[in-house]
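A.B. asks: Sequence and predicted model, in that order:
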Amino acid sequence: MKNTLSKEIFKAYDIRGIVGKTLTTETARLIGQALGTVAREKKVKALVIGRDGRLSGPDLSHALAEGIRATGTDVVDVGRVATPMLYFAAHELGTYSGVMVTGSHNPPDYNGFKMVMAGDTLSGDAIEALYQRIVARDFETGEGQYRTHDISEAYFERITGDIKLERPMSIVVDCGNGVPGAFAPILYRRLGCRVRELFCDVDGHFPNHHPDPAKPENLQDVIQALEKTDAEVGLAFDGDGDRLGVVTKDGNIIWPDRQLMLFAADVLERNPKARIIYDVKCTRLLADWIRENNGTPEISRTGHSFMKAALKAHDDALLAGEMSGHVFFKERWYGFDDGMYAGARLLEVLSRVDDPSALLNALPNAVSTPELNLKMAHEGENHALIEKLQATASFTDARDVITIDGLRVEYADGFGLMRASNTTPVIVLRFEADDQAALERIQDDFRRVLAPEVDAPLPF
């Protein structure tokens, strides 16, 4: 086999690499052949493909389509869209299968593929199987058809037909030059908003700031625009539009676990007792909030594929969310993560009050750290260490130790988390407490457990 295939690009949740180095058009074609073959095995006649605004998108997308068609599977190309619009197209066109060419929030020289097949998001073993299939050159052959399709109007109509604002709102929208810039301002204007656009021209160089609303430095332009204009709230998106950042008029960042509180209260008003799912990185205040709003909280592993699987597995699960900003609505929507749709649902709730910032700022809050990363020297070392500590570590005054994804240690007045990242050789840590003193005590407990096991300095 050719040495162009790099195993390291086949990640836990997607395929992702550096364009021209670990990810080439030849690799994209091979991935297309593997996916087209899986489609035929699953009796899927057509794959929908789309791409974000990255400069390498057209070439990779073309090669991917060639590979898919070479297996006898048809291609429906929806062109340059946000990732959730690709998912929407797969539903709308009845294939429930598609491939998005996207580098999400990675640097400009990255790109990759997010994949859904017969309604299931490909992850873990399914992605590993694609790699093995390519190594073995185990491909079907045939001549698939190719056609293009514009999904944007159907997407806008589906959302504006369902979501109604109580009053017009004035908002800031920052797309960081990612692909949502081509769609988010149109959507929110159609919902009746006055939109002040920041970096909504799609530019794969990302000349202004990185399209990642999980990092406070990327929200500073939104904060300034809210300060200087009459806008009531700020929305920011990642590079491919599946994550949402929210900023209040007074410059407070409402992190995704607190956004989830607002969404949960809204969904539970119409659907009492519904199950609300959140990942291990989210605030511990969520569980009580969900119960107080007559819902059933459920904690889950981190990862969009796990969230989607959990939503599908439980009929009573209507909403899920991750600390990273992925929010999944099954009530009134399709159960996939869509930052632009989440923004519309947020505006629907906020339009019912005169002071949106007061509503957002009043959501329960605690003293917490952002995600902290402890870099390990080698691939796999992070998983080995977490497995060891799951078996051996003991924590002072811990009320509960949750091991579904790393170690989430619950205390009377806070929690600490350490888990192995599935995408890079790091251990992800997060801490939360009722006050600063409790936060420091919990961090000390984690230091005691972690420090003897690692050579690197701890990030807390």
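C.D. replies: Great, that's in hand. Numbering: from 1, shown residues only.

A.B. asks: Please count neighbours and contacts with C-alpha atoms only from this point.
C.D. replies: OK.

A.B. asks: burial of residue 388, as a residue count?
C.D. replies: 11 (other CA atoms under 10 Å).

A.B. asks: meant to ask about residue 312, not that
C.D. replies: 16.

A.B. asks: ok, now which ones touch it?
C.D. replies: Contact partners of residue 312, counting by CA atoms under 8 Å, 6 or more residues apart in numbering, are residue 335.

A.B. asks: which SS state does it fall under?
C.D. replies: helix (DSSP: H, G, I helix; E, B strand; the rest coil).

A.B. asks: And it, how close does it get to residue 277?
C.D. replies: Distance, residue 312 to residue 277, by CA to CA, to the nearest Å: 12 Å.

A.B. asks: got another, please set it beside the one above:
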Amino acid sequence: DYTARIVGGITLARPLKIVVDCGNGIAGASAPDILRAIGCEVSELFSEVDGNFPNHHPDPSKPENLRDVVAALQAGDAELGLAFDGDGDRLGIVTKEGHTIYPDRQMMLFAADVLKRAPGGTIIYDVKCSQRLAPAIVAAGGVPMMFKTGHSLIKAKMKEINSPLGGEMSGHIFFKERWYGFDDGTYAGCRLLEILSQSPDANVVLNALPSSFSTPELNVKCAEGQPQTLVAQLVNLAMAPSVGSAAHAEASMGALFAAPASVNTIDGLRVDWPDGFGLIRASNTTPVLVLRFEGHTQQALTRIQTDMMALLHQVLPGAVTDEAAH
């Protein structure tokens, strides 16, 4: 059965003491027991399944939903915290110090582990992920592939190219290696704990992962159907310098940007510089633009966000960002 399949496939090198917040979601019915069965000492928060979510919204991608885990880590002697979303397919990780390890950094650990047994494998991740992820995949002997956001799209691409691992910034992680290629927060948590158990201090491993300065996911509300039109206009602006006249170029990217390292239009507009990236894409589900910015320094982040917003204002004057509400 499900529990036996997970427990039989995971080996911890040492027992780990953890806090687990199921957020009154479905993971509460099985995750704490499975984590105990693989050898963890588990301190549970909100394991009772309750669709009213009386304690906090079960979305570990939002820092405010991890406050209870952070408090429990500070109050007790657990090594790290895990948090699950409402339907149990996404995983949040919190260090002893209360720092969130977002899914793109989780993917660095997962890729290094998977590639030991699947050398040369292609690791797929979505356009929202950190610029730091691709070099980490290459360093581990893999081939990085950036793809469109959307878990059904990532899953289909993995199948098409026989990828051993895929992941999204939203927290969906897909293991094909040793598993079945679908996203399961409990299984991802077990795989993470297996990796961390091989080191005497899990937090040293987590804190050593390459990091950047980044915004949370930002949204710009639009009219129905408008995001796709705006993104097409942005892509045209961004591509203009390479094809248009000098005057045309000056009116678009040239006036705004130092030469970017690369422009990717697989899903919206992602512009990568040597010191960070900016993304503007259309949401797959709601009439909003989705924005994310990252810099290797705070200064780089500020510059990139300012430049990308200036570009957006050329096609949508007065655009204002709100932090994405999931």
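C.D. replies: Yep, that arrived. As the structure is a prediction and not an experimental result, all values here were calculated from the model.

A.B. asks: What spatial separation is found between the most centrally placed residue in the first structure and residue 236 of the first structure?
C.D. replies: Here the mean C-alpha position of the first structure is nearest to the C-alpha of residue 326 (CA atoms, centre = their mean), at a distance of 3.7 Å. Residue 326 of the first structure sits at a distance of 13 Å from residue 236 of the first structure (criterion: CA to CA).

A.B. asks: Now list whatever residues contact both of these two.
C.D. replies: Joint contacts of residue 326 of the first structure and residue 236 (CA under 8 Å, 6+ apart) are residue 244.

A.B. asks: What does the residue nearest to the centre of the first structure correspond to in the second structure?
C.D. replies: Using TM-score structural alignment, the equivalent of residue 326 of the first structure in the second structure is residue 172.

A.B. asks: Tell me who's in contact with that match.
C.D. replies: So residue 172 of the second structure contacts 89-91, 103, 151, 183-185 (CA under 8 Å, 6+ apart).

A.B. asks: As a markdown table, those with distance to residue 76 of the second structure, neighbour count and secondary structure would be great.
C.D. replies: Putting those into a markdown table (distance: CA to CA, whole Å; neighbours: other CA atoms under 10 Å; DSSP: H, G, I helix; E, B strand; the rest coil) gives the following:
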| residue | distance to residue 76 of the second structure | neighbour count | secondary structure |
| --- | --- | --- | --- |
| 89 | 27 | 20 | coil |
| 90 | 25 | 27 | strand |
| 91 | 21 | 27 | strand |
| 103 | 25 | 24 | helix |
| 151 | 35 | 20 | helix |
| 183 | 30 | 23 | strand |
| 184 | 27 | 21 | coil |
| 185 | 24 | 25 | helix |
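
A.B. asks: and of those residues, the nearest to residue 277 of the second structure?
C.D. replies: Nearest to residue 277 of the second structure among the contacts of residue 172 of the second structure, counting by CA to CA, is residue 103 at 17.1 Å.

A.B. asks: Can you give me the distance of that closest one to residue 189 of the second structure?
C.D. replies: 11 Å.

A.B. asks: Common neighbours of these two, please.
C.D. replies: residue 91.

A.B. asks: Distance of the residue nearest to the centre of the first structure relative to residue 284 of the first structure?
C.D. replies: 18 Å.

A.B. asks: Please name the spatially closest residue to the residue opposite residue 116 of the second structure in the first structure once aligned (chain neighbours excluded).
C.D. replies: Residue pairing (TM-score structural alignment): residue 116 of the second structure is matched to residue 269 of the first structure. Once flanking residues are discounted, residue 269 of the first structure sits nearest to residue 293: 7.7 Å by CA to CA, 6 or more residues apart in numbering.

A.B. asks: And for that neighbour, the neighbour number?
C.D. replies: Neighbours of residue 293 of the first structure (other CA under 10 Å): 18.

A.B. asks: Residue 272 of the second structure now?
C.D. replies: 21.

A.B. asks: And residue 137 of the second structure? What does it align with in the first structure?
C.D. replies: By TM-score structural alignment, residue 137 of the second structure lines up with residue 290.

A.B. asks: Can you give me the distance of the closest residue to residue 252 of the second structure other than its chain neighbours to residue 227 of the second structure?
C.D. replies: Nearest residue to residue 252 of the second structure, sequence neighbours excluded (CA to CA, 6+ apart): residue 237, at 5.5 Å. Distance, residue 237 of the second structure to residue 227 of the second structure, using CA to CA: 15 Å.

A.B. asks: how about the helices of the second structure, start to end?
C.D. replies: 2-9, 31-37, 67-75, 103-117, 133-139, 151-161, 185-196, 202-207, 226-243, 246-251, 253-256, 298-315 (DSSP state H).

A.B. asks: count of neighbours near the counterpart of residue 67 of the second structure in the first structure?
C.D. replies: Counting by TM-score structural alignment, residue 67 of the second structure lines up with residue 220 in the first structure. Neighbour count for residue 220 of the first structure, taken as other CA under 10 Å: 15.

A.B. asks: got it, and the one 3 residues further on?
C.D. replies: Under the neighbour criterion other CA under 10 Å, residue 223 of the first structure is assigned a count of 21.

A.B. asks: for it, what are its contacts?
C.D. replies: Residue 223 of the first structure neighbours (CA under 8 Å, 6+ apart): 234, 247, 249-251.

A.B. asks: Please list the outside residues in contact with stretch 113-121 of the second structure.
C.D. replies: 140-143, 163-165, 177, 195.

A.B. asks: and the nearest residue to residue 286 of the first structure once chain neighbours are set aside, how far is that from residue 244 of the first structure?
C.D. replies: Nearest residue to residue 286 of the first structure, sequence neighbours excluded (CA to CA, 6+ apart): residue 261, at 6.5 Å. Residue 261 of the first structure sits at a distance of 14 Å from residue 244 of the first structure (criterion: CA to CA).
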